[in-house]
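1. sequence-free structure coming up:
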């Protein structure tokens, strides 16, 4: 099974990486694909260019073989729809099972996404939750609490999974950098060093 974590990654930080690693270890995923979005339909346009966000992603994970940066959404024009990405992945790797990793907030809006039922035909959803958080509010007919069930069918299940919660936000990191403060220990040192070298997120 392969985990798919999409995002603007503006910038990538430990909140992304630690939760993804929790899922990988719990489910025994072969790898985690980090998929940076070019033009996300449900959030503001990224601050940095695709090239800069991609460079920060590589700085974060190139030393860890469990993570792989997947650029197919950056290479495609128009809105970054998850369904298109999953169709492309399925075409490339027909024998693999895909698990789409979502935070609880993202999942709560999943029913408003572009063709959500078709997404569930192509992948499982893993809803990364805070410990003790309530059950997902939608798609109860797809819910399972058995991680092993994801290996028994190709797609269509939704697994709530408690993960380490680090209260880190990319917005907060950008604000700190814009104010001249250090976000060290919130993101990998290699990412912070590249931000400094390229003078990213600076105000004025």
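-> Good, I have the coordinates. From a predicted model like this one, the values you see are computed outputs, not experimental measurements.
2. switch to C-alpha atoms for all contacts and neighbour counts from now on
-> OK.
3. Can you report how many residues lie near residue 201?
-> 20 (other C-alpha atoms under 10 Å).
4. same thing with residue 34?
-> Residue 34: 25 neighbours (other C-alpha under 10 Å).
5. Against residue 54, how distant is it?
-> From residue 34 across to residue 54, the span is 10 Å (C-alpha to C-alpha, to the nearest Å).
6. now do residue 85
-> Distance from residue 85 to residue 54, by C-alpha to C-alpha: 17 Å.
7. Which one of those two is surrounded by more residues?
-> Each of residue 85 and residue 54 has its neighbours counted (other C-alpha under 10 Å); residue 54 has more, 24 against 18.
8. Got another one to weigh against that:
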């Protein structure tokens, strides 16, 4: 099969988007020489309480992207138009139809998400639709061999970034990206408690949060 460019997708509620998200994507872009990363903004996440409105989170995401000089990030808003919970496998079914059977697609997740993949709605079916680009998360590395089916994992692991462009789906790649100790939940707590969030998220996003009185 001929080589195609890998298109990577990064899903989340981005409630709010912060430097942990942004620096991770920049690191992954450089590591895998990605031409673009597409952000899948969740509308109604199945596994947590409703976040800020979609329009507010979309506005913050657009502000954050505008601060990045290299315009490799774009936003896919399809999940915002659903009235039902956003199941990742359904989104990737749509993406696969749009990109065709031969285009390599990658889904960026953390180690913690890999550990719970079997509990997702048709989570393992994602391997038929995309590659998994797994990024480290604090405290999860040592748990992998205990909680993931070793044979299932070993049959799909690759250490070769080039392999991700040689087939459309089915591989798991552990990306050696830095770990950023920044979380949206901590930022929301800081805002509720009136503590500073300087250095944790872009200044334009901070200004938006203050202007609209979010997370109080």
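-> Thanks, I have the structure now. Treat the numbers as computed from the prediction; the structure is a model and nothing was measured.
9. The residue nearest the centre of structure 1 in helix, strand or coil?
-> The centroid of structure 1 falls nearest to residue 5 when counting by C-alpha atoms, centre = their mean (2.6 Å). Taking DSSP: H, G, I helix; E, B strand; the rest coil as the rule, one finds residue 5 of structure 1 in the strand state.
10. And for the one 5 residues further on?
-> The three-state label given to residue 10 of structure 1 by three-state DSSP is coil.
11. Also residue 47 of structure 2?
-> Recorded secondary structure, residue 47 of structure 2: coil (three-state DSSP).
12. Structure 1: matching residues for stretch 77-96 of structure 2?
-> Counting by TM-score structural alignment, stretch 77-96 of structure 2 falls onto residues 71-90 of structure 1.
13. Run through who's touching the matching stretch.
-> 35-41, 50, 96, 114-116, 118-119, 122-123 (C-alpha atoms under 8 Å, 6 or more residues apart in numbering).
14. Among the residues you listed, which ones are in helices?
-> Among these, DSSP state H puts 50, 116, 118, 119, 122 in helices.
15. what does the fourth one align to in structure 2?
-> Using TM-score structural alignment as the criterion, residue 119 of structure 1 maps onto residue 126 of structure 2.
16. Quick check: closest non-adjacent residue to that match.
-> Among residues not flanking residue 126 of structure 2 along the chain, residue 89 sits closest, at 5.8 Å (C-alpha to C-alpha, 6 or more residues apart in numbering).
17. likewise residue 144 of structure 1?
-> residue 159 (5.3 Å).
18. on that earlier part again, rebuild the ones in helices among the contacts of stretch 71-90 of structure 1 as CSV, extending it with neighbour count and distance to residue 148 of structure 1.
-> As requested, these are arranged in CSV below (neighbours: other C-alpha atoms under 10 Å; distance: C-alpha to C-alpha, whole Å):
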residue, neighbour count, distance to residue 148 of structure 1
50, 20, 36
116, 13, 23
118, 13, 23
119, 22, 20
122, 20, 18
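19. can you put these in CSV and add distance to residue 71 of structure 1?
-> What follows is these, written out as CSV (distance: C-alpha to C-alpha, whole Å):
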residue, distance to residue 71 of structure 1
50, 10
116, 22
118, 22
119, 19
122, 19
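20. Closest one of these to residue 177 of structure 1?
-> Of all these, the one with the least separation from residue 177 of structure 1 (C-alpha to C-alpha) is residue 50, at 19.1 Å.
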